[in-house]
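Chemist: From the sequence below, what's the structure:
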Amino acid sequence: MSLFGGTISSLENGLNYASLKNKTIAQNIANVDTPNYKAKDVSFKQMLSDAQDSTISANQTDERHYKFEMNQKSPGVYSYGNLRYRVNGNGVDMDLEQAELAKNTIYYNALIDRINGKLNTLNTVIKGGR
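Modeler: Sure, this is the predicted structure:
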């Protein structure tokens, strides 16, 4: 039985996605003047697919052996293939990156507010409604 019914772990996964997306956007902005740099993005769909297909298990040759499984997480970061905005081959569009950064910041803050609400509710219950 989970104390929060999986809500906190779902919010944590959302925060991990938002954090990775923020890092990717920051990397794109930092490389805006780098020749032949291809802009990167994070795909939630790709992250979900990678998480579902990333379980590694060992071959169990004897029933006395312990079962061994490990989740290998690979982030859903990908590069835009042939995208070029400049003559030098750079594929970063600053207007798009700034808009994505603003949208991702709003998403991240909404998740933080939701987690704070959950923890405040738990705190109220622990204190007996005071």
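
Chemist: from here on, contacts and neighbour counts on C-alpha atoms
Modeler: Noted.

Chemist: Which positions within stretch 81-92 qualify as buried?
Modeler: Going by neighbour count (16 or more other CA atoms under 10 Å), the buried part of stretch 81-92 is 83, 84, 89, 90, 91, 92.

Chemist: And the furthest pair within the residues you listed?
Modeler: 89 and 92 (9.4 Å; CA to CA).

Chemist: Need the overlap of contacts for the two.
Modeler: Overlap of the contact sets of residue 89 and residue 92 (by CA atoms under 8 Å, 6 or more residues apart in numbering) consists of 37, 38.

Chemist: that older thread, adding distance to residue 73, write the buried residues of stretch 81-92 out as CSV.
Modeler: Below are those laid out as CSV (distance: CA to CA, whole Å):
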residue, distance to residue 73
83, 27
84, 30
89, 31
90, 29
91, 27
92, 27
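
Chemist: And this one, please, so the two structures can be compared:
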Amino acid sequence: MNLFGGTINKLEQSLDYATAKNNAISNNISNADTPGYKSQEVTFKSALNDALSSSLQAKRTNEKHIPFNSTQNFPYRIATNSNTTYNHNGNNVDIDKEMTELAKNQIYYNGVVDRINGKFGSLQTVIRGGS
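Modeler: Got it, this is the predicted structure:
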């Protein structure tokens, strides 16, 4: 039985995504002057499209066959952008883009945290009997 209807789990996965994105952006910013460094990004849309396209229903005709279900919990990937170079030293980190992405990710993260706080606030109200 899922006590919270999966909402808390999805919000937790959203926080994991935002954390992974923040780590990738932080690595990019800290390596902005490293010669040959290639920027990384966390992709969600392509991983989601892959998961949706591979969700064909398949039937096992024998219990010894390998099951078709996927065990991937988080639909995001970390990809390295290796086909561009912005600087003379082979580095492709655009600091303005990274700072913009960092600000967007912080807004997203704060929104998810606010939603989790609201969910737990509702649970506290229920536990206290509506007071």
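
Chemist: one step back: now tabulate the buried residues of stretch 81-92 of the first structure in TSV and tack on distance to residue 121 of the first structure and secondary structure.
Modeler: Shown next, in TSV, are those (distance: CA to CA, whole Å; DSSP: H, G, I helix; E, B strand; the rest coil):
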residue	distance to residue 121 of the first structure	secondary structure
83	47	coil
84	49	coil
89	52	coil
90	48	coil
91	46	coil
92	43	coil
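
Chemist: Now the residue nearest in space to the middle of the second structure: which helix or strand?
Modeler: In the second structure, the C-alpha nearest the mean C-alpha coordinate belongs to residue 17, at 2.2 Å (CA atoms, centre = their mean). Residue 17 of the second structure is located in helix 7-30, with elements delineated by DSSP states H and E.

Chemist: That helix packs against which elements?
Modeler: Judged by 3 or more CA pairs under 8 Å, 6 or more residues apart in numbering; DSSP states H and E, the packing partners of helix 7-30 of the second structure are strand 40-43, helix 95-127.

Chemist: any idea which of the ones you listed is most buried?
Modeler: By mean neighbour count, with neighbours taken as mean count of other CA atoms under 10 Å, strand 40-43 ranks first of these at a mean of 18.

Chemist: so how far does that strand sit from its counterpart in the first structure?
Modeler: Superposing on the first structure and averaging over aligned pairs (mean CA distance after the TM-score superposition for the first structure), strand 40-43 of the second structure comes out at 0.4 Å.
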